[in-house]
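Asks: Sharing a sequence plus its predicted fold:
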Amino acid sequence: MRDEELYPQLLELTEGLVRMWKAMLECHHAQYITISLAYHSRNTTGTLPGDARREIMTRLLEEIELFGLSFANWINSHTSYVEALNGWLQHCILLPRERTRSRRPFSPRRALAPPIFVLCRDWCAGIQALPSEELSNAIRNFLSDLHNLMEQQNDELLKKQNSANASTPPESEIKTNEDSGGESANLCCVHASLTKVLDRLTKLSEASLKMYEDIRQKSEVARTAYYNCRTIRAEKC
């Protein structure tokens, strides 16, 4: 079951993940380029009214929060699955009792073990090395900048409402200019943090694609070595 059923299914899964991350890399790289260029070519003549902007910002905030939570859950589930699979395989290892105290840690490559051991060992090590924490930090920073921008916009709205009937137009104009400058600065921060999120997504996709390509390639090498060894042993017998 382990070598004839589970191993081919894991190979098929890794091949599917190679295709998935290749598509994800193309998608996130295109998003990164688009967002990087969008801020420099923005058109300020079509500014949305306050209510519409707040609605869009609230929706964006909710979607990013959901995305961050879903990403964290996916990473945790993926890691738990691979670690459980690798842990289950360790129960298939039988070593001589007289070597249990002084033996080196089990190495599937050195022992020419079935290729499923190599695949799961590399998968477990690879997923722990992915830059997932960097992406999570970028998402948190983006959410923080969004909160700051929304608070700044709410403060600006309150100031406009309070000064609507004021009898000192020059001061109101000065405050409006100051508020506009603050909003522009916050927009720059939001743009920079969103660009960072997409950059981290692109890097995660690159690392994931490379990881699965390496797993597939090294698993094939291990399979060839394992079956060559079995053939030699069978011929000697």
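Replies: Structure received.
Asks: Only C-alpha atoms from now on, for both contacts and neighbour counts.
Replies: Noted.
Asks: All the strands of the protein, residue numbers only.
Replies: For the chain, applying DSSP state E gives no strands.
Asks: That one: helices as residue ranges?
Replies: Counting by DSSP state H, the segments of the chain that form helices are 7-38, 50-90, 115-128, 132-162, 169-236.
Asks: what comes up buried for the first one?
Replies: Buried positions in helix 7-38, judged by neighbour count with 16 or more other CA atoms under 10 Å: 7, 11, 14, 17-18, 21-22, 24-25, 28-29, 31-32, 36.
Asks: Show me what that helix packs onto, helices and strands only.
Replies: Applying 3 or more CA pairs under 8 Å, 6 or more residues apart in numbering; DSSP states H and E, we find helix 7-38 packed against helix 169-236.
Asks: what inclination does the helix it packs on have with respect to helix 132-162?
Replies: 160 degrees (axes from the mean of the first three to the mean of the last three CA atoms, to 10 degrees).
Asks: how far does helix 169-236 sit from the chain's center?
Replies: On the basis of CA atoms, centre = their mean, to the nearest Å, the separation between the geometric centre of helix 169-236 and that of its chain is 6 Å.
Asks: can you give me the angle that helix makes with helix 115-128?
Replies: Using the same axes, to 10 degrees: helix 169-236 against helix 115-128 is 160 degrees.
Asks: Put this next to the first one:
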Amino acid sequence: MSNAGKGPRLWKKPAQAGRQAHWVVKDGSKRIATGCVAKSFEHRPPKEAEEFLANYIALKHAPERKLRDVDLIPIADVLAIYHADRRDGFEEEVQQRRFDSSINRLNDFFGLYMLGEMQESLTKKFVKKRGNQGGARRDLENLRAAINHHADQNLHHAVIKVKLPPKVRHETDGSTGAKLLGCFGLVGGTARCRQFTAGDTRGKRSRRRSIPFVTLPGSFLSVSTPAPAQLPLQQPRRAANMAARSSI
């Protein structure tokens, strides 16, 4: 999408002679100051700038809440209604900010399209532009929720679907646990441990015993507890000798 086709968005305007860098709203050829000074190390706009943008979009669009044909409904209206109805449902400020950022990204890309133009090719372009499949999927989940919310309000009747990219897969075969076991020398199906008998002291030779363990699929680390039959308790030598004498 060309810059001319993008919706309102925040832009960090570079410092000029006698003026600091600051955040502005870019809306086509318009530049609207937010009143927020931009710090040199900032890569994301501050909370105040995001709130300014949200209010600007709400006042600019003021979407009509009435039944319309999907070919006459800008996706920007769908997002604005969902944002207005959903945002206060988040209790934590960080959740609100993430929600604002997601809606702003969606509005930047889809805002000027009509709801009837929604198709898989658009979502694929969005995923490519986003550059992060997991993040793109979360944004598109918000778009899908916004469209469903719009339909639930009886503002359109057509069925509009949003094609999501596949979920990012993670290791679930237990290989992570196996790698960790390898770090501790627990490989080959047994773990080596020392077993001290009565009368042993530090520095003296001790017996070694293999303890079987099991790594469960999908688990990070799982070591089984040996059954008593596998590790019989050894009586102290002195107690054993006394038992032998009493039997004579």
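Replies: Structure's in. What do you need? Note that the coordinates shown come from a computational prediction; the quantities given were computed from them, not determined experimentally.
Asks: Any idea what the TM-score is?
Replies: With the length set by TM-score structural alignment, normalised by the length of the first structure, the two chains reach a TM-score of 0.25; 91 aligned residues with a CA RMSD of 5.3 Å.
Asks: nearest to W88 of the first structure, of the buried residues of helix 7-38 of the first structure?
Replies: The closest of those to W88 of the first structure turns out to be Y7 (CA to CA; 13.4 Å).
Asks: Surely the closest one and F117 touch.
Replies: No. Applying CA atoms under 8 Å, one finds Y7 of the first structure not in contact with F117, separated by 9.3 Å.
Asks: Give me the distance between the nearest residue to V82 of the first structure once chain neighbours are set aside and M211 of the first structure.
Replies: Distances taken as CA to CA, 6 or more residues apart in numbering place C124 nearest to V82 of the first structure, at 5.8 Å, with adjacent residues excluded. Distance, C124 of the first structure to M211 of the first structure, using CA to CA, to the nearest Å: 11 Å.
Asks: Next: L201 of the first structure.
Replies: 15 Å.
Asks: Which of these two has more residues huddled nearby?
Replies: Neighbours around L201 of the first structure and M211, counted as other CA atoms under 10 Å, are more numerous at L201. The numbers are 26 against 22.
Asks: ok, that one - contacts?
Replies: Residues near L201 of the first structure by CA atoms under 8 Å, 6 or more residues apart in numbering: H28, L135.
Asks: how many neighbours does the residue nearest to V82 of the first structure have?
Replies: 21.
Asks: gap between it and E83 of the first structure?
Replies: Taking CA to CA as the measure, C124 of the first structure and E83 of the first structure are separated by 6 Å.
Asks: C120 of the first structure now?
Replies: Taken as CA to CA, the span from C120 of the first structure to E83 of the first structure is 8 Å.
Asks: The two - which one has more neighbours?
Replies: A count of neighbours by other CA under 10 Å puts C120 above the other of C120 of the first structure and E83, at 23 against 19.
Asks: can I assume the more buried one is in contact with Y81?
Replies: No. Applying CA under 8 Å, one finds C120 of the first structure not in contact with Y81, separated by 10.6 Å.
Asks: what sits against the residue lying closest to H149 of the second structure once chain neighbours are set aside?
Replies: Once flanking residues are discounted, H149 of the second structure sits nearest to Y82: 6.7 Å by CA to CA, 6+ apart. Shown in contact with Y82 of the second structure (CA under 8 Å, 6+ apart): A146, H149, H150.
Asks: Could you do I215 of the first structure as well?
Replies: Counting by CA under 8 Å, 6+ apart, I215 of the first structure has contacts T14, L119, D122, W123.
Asks: Between those residues, identify the one with the most neighbours.
Replies: L119 (26 neighbours).
Asks: Leaving out chain neighbours, which residue sits closest to it?
Replies: S219 (5.4 Å).
Asks: just D139 of the second structure next, same as before
Replies: S102 (5.6 Å).
Asks: so where does the one you found fall, helix or strand?
Replies: In the assignment (DSSP states H and E), S102 of the second structure maps to helix 93-110.
Asks: ok so, going back, tell me the two of the contacts of I215 of the first structure that are most distant?
Replies: Every pair of these checked by CA to CA; the farthest is T14 and D122, at 11.8 Å.
Asks: immediately after the one helix or strand S121 of the second structure maps to, which helix or strand?
Replies: If you go by DSSP H and E, S121 of the second structure is part of helix 120-130. Once the chain leaves helix 120-130 of the second structure, the next helix or strand it forms, by DSSP H and E, is helix 133-152.
Asks: Can you list the buried residues in that following helix?
Replies: Quick answer for helix 133-152 of the second structure (16+ other CA under 10 Å): 133-134, 136-137, 139-151.
Asks: Just want the angle from that helix to helix 93-110.
Replies: 80 degrees.
Asks: Output the contacting helices and strands for helix 133-152 of the second structure.
Replies: The elements that helix 133-152 of the second structure packs onto, with contact taken as 3+ CA pairs under 8 Å, 6+ apart, are helix 75-86, helix 93-110, helix 120-130.
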